[in-house]
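**Student:** sequence? don't have it. structure:
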């Protein structure tokens, strides 16, 4: 299996474009290997931005590398608990994520069965391919929002446009469709482009 996804809304029967969202550094603050629910802190502009994207008909799909599982820092259940907390916080703003696709692998990890080379770890496009297979996404109208060049490369490999949020932590991908400093700016670029 290349990804672990779980779906909160049953919307699979209609093809739609999607916004593929990295998790740490895009939706929530990146403290490094976030795995405790008390560390799940949404950026202030995320809920309203997601609502605007949902209103335009986009699916909201999280695609996240969680190599802390392979490295033995935390169990896969901790990842799911964090996603439940993200959903709880977003539901307070009347918006939900459609599904989460997780890559728990890392080839240099020390925890089997996760310590393998896989096809889902970004920048490889496996998570996006899995999401497309599950949802029938309209890829040429979809976007990925990430904070790392690997997120943008992943989108490019899957044939979708990437917007990088520069939070000052990672190198920029100059080939990104957009380079911004906030989630709200990323949403504005998407809404202007569609």
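**Tutor:** Here it is on my side, so go on. Quantities reported herein were computed from a predicted structural model and do not represent experimental measurements. Numbering: from 1, shown residues only.
**Student:** make it CA atoms for all contacts and neighbour counts henceforth
**Tutor:** Will do.
**Student:** which stretches in the chain count as helices?
**Tutor:** For the chain, the helices defined by DSSP state H occupy 46-55, 76-91, 126-135, 149-158, 183-193.
**Student:** how many residues are close by the residue nearest to residue 74 when sequence neighbours are not counted?
**Tutor:** Closest residue in space to residue 74, ignoring its immediate chain neighbours: residue 68 at 6.1 Å, by CA to CA, 6 or more residues apart in numbering. Taking other CA atoms under 10 Å as the neighbour definition, residue 68 ends up with a count of 22.
**Student:** hang on, residue 68 packs against residue 78?
**Tutor:** No - counting by CA atoms under 8 Å, residue 78 is not a contact partner of residue 68; they are 10.1 Å apart.
**Student:** now residue 36: how far from residue 86?
**Tutor:** 11 Å (CA to CA, to the nearest Å).
**Student:** check residue 20 too.
**Tutor:** 16 Å.
**Student:** okay, the two: which has more neighbours?
**Tutor:** The neighbour count for residue 20 versus residue 86, taken as other CA under 10 Å, is higher for residue 20 (28 against 20).
**Student:** which residues touch the closest residue to the more buried one other than its chain neighbours?
**Tutor:** Nearest non-adjacent residue to residue 20, counting by CA to CA, 6+ apart: residue 144, 4.5 Å away. By CA atoms under 8 Å, 6 or more residues apart in numbering, the residues touching residue 144 are 19, 20, 21, 22, 151, 152, 155, 160, 161, 162, 163.
**Student:** ok, longest strand in this structure?
**Tutor:** Counting residues, the longest strand found in the chain (DSSP state E) is strand 59-65.
**Student:** what is that one packed up against?
**Tutor:** When contacts are defined as 3 or more CA pairs under 8 Å, 6 or more residues apart in numbering; DSSP states H and E, strand 59-65 packs onto strand 18-21, strand 99-103, helix 126-135.
**Student:** also this one, for the comparison:
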């Protein structure tokens, strides 16, 4: 049986988007984000992080540094009874300064590659799933991947009319979203 997921952008949804976050000291969970993730798990959802990380392609930090931070985030959440079901990231950028990452890919949002990979690996019901992002490219990726509920939060980027017009719903932050959606089976 297919599972229902909450796809989560990282910067601006889970943690404060201070620009190319790559160090533990710079990673700050948004107020209420951990509580939101705990609630979403209790409601029966798979939690899948999908994050563009062009800082790797731009040479601001290495893929190893990103992986170390991701491992720290994952353990920090696990210590608070939040087990992520998947973490997918795109290190590419078409104008990368690091040649190995300079490419047009199918994983960099707004392309749907990360979401489609997760759907395949985790056997997800995309039409019943949600994506929570903070910008237009998140919504575009959700729509291209067939995610039924593309959602925005105001805790990250400032939202423009094109993003607002395409989202199914807009919430103040991840906690407001988590409180509003039904538990699976309700």
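**Tutor:** Arrived safely, thanks for sending. Since we're looking at a predicted model, the values are computed, not measured.
**Student:** tell me the centre residue of the second structure?
**Tutor:** residue 9 (1.9 Å; CA atoms, centre = their mean).
**Student:** return the residue of the second structure aligned against residue 188 of the first structure.
**Tutor:** Here residue 188 of the first structure is matched to residue 179 in the second structure, going by TM-score structural alignment.
**Student:** can you check which part of the second structure stretch 45-64 of the first structure sits on?
**Tutor:** Stretch 45-64 of the first structure covers residues 32-51 of the second structure once aligned (TM-score structural alignment).
**Student:** now the matching stretch, how far from the centre of its chain.
**Tutor:** How far stretch 32-51 of the second structure lies from its chain's middle: 11 Å, per CA atoms, centre = their mean, to the nearest Å.
**Student:** tell me which residues of that stretch are tucked away?
**Tutor:** 33-41, 43, 45-51 (16 or more other CA atoms under 10 Å).
**Student:** and stretch 72-82 of the first structure, by the same measure?
**Tutor:** Within stretch 72-82 of the first structure, the residues that qualify as buried are 74, 76, 78, 79, 80, 82, counting by 16+ other CA under 10 Å.
**Student:** relative to residue 63 of the first structure, how far out is the equivalent of residue 105 of the second structure over in the first structure?
**Tutor:** Residue correspondence, TM-score structural alignment: residue 105 of the second structure in this structure matches residue 118 in the first structure. Distance, residue 118 of the first structure to residue 63 of the first structure, by CA to CA: 15 Å.
**Student:** again, but for residue 28 of the first structure
**Tutor:** Distance, residue 28 of the first structure to residue 63 of the first structure, by CA to CA: 13 Å.
**Student:** do residue 38 of the first structure as well
**Tutor:** Residue 38 of the first structure sits at a distance of 21 Å from residue 63 of the first structure (criterion: CA to CA).
**Student:** residue 45 of the first structure too?
**Tutor:** Distance of residue 45 of the first structure to residue 63 of the first structure, given as CA to CA: 19 Å.
**Student:** now swap in residue 84 of the first structure and tell me
**Tutor:** Distance, residue 84 of the first structure to residue 63 of the first structure, using CA to CA: 15 Å.
**Student:** swap in residue 41 of the first structure?
**Tutor:** Using CA to CA, residue 41 of the first structure is found at 18 Å from residue 63 of the first structure.
**Student:** compute the number of surrounding residues for the residue nearest to residue 90 of the second structure when sequence neighbours are not counted.
**Tutor:** Once flanking residues are discounted, residue 90 of the second structure sits nearest to residue 52: 4.8 Å by CA to CA, 6+ apart. Other residues near residue 52 of the second structure number 22, with proximity taken as other CA under 10 Å.
**Student:** does residue 52 of the second structure really touch residue 89, like I thought?
**Tutor:** Yes - applying CA under 8 Å, one finds residue 52 of the second structure in contact with residue 89, separated by 5.6 Å.
**Student:** among the contacts of residue 144 of the first structure, which one lies nearest to residue 111 of the first structure?
**Tutor:** Distance to residue 111 of the first structure, by CA to CA, is smallest for residue 22 among those, at 23.4 Å.
**Student:** residues contacting the closest one?
**Tutor:** Residue 22 of the first structure makes contacts with 62, 63, 64, 144, 145, 146, 147, 151, as judged by CA under 8 Å, 6+ apart.
**Student:** quick one: the last one and residue 123 touch, right?
**Tutor:** Read that as residue 151 of the first structure. Yes - contact criterion CA under 8 Å: residue 151 of the first structure and residue 123 qualify, at 6.0 Å.
**Student:** looking at those two, which one has more neighbours?
**Tutor:** Neighbours were counted for residue 151 of the first structure and for residue 123 using other CA under 10 Å; residue 151 has more, 29 against 20.
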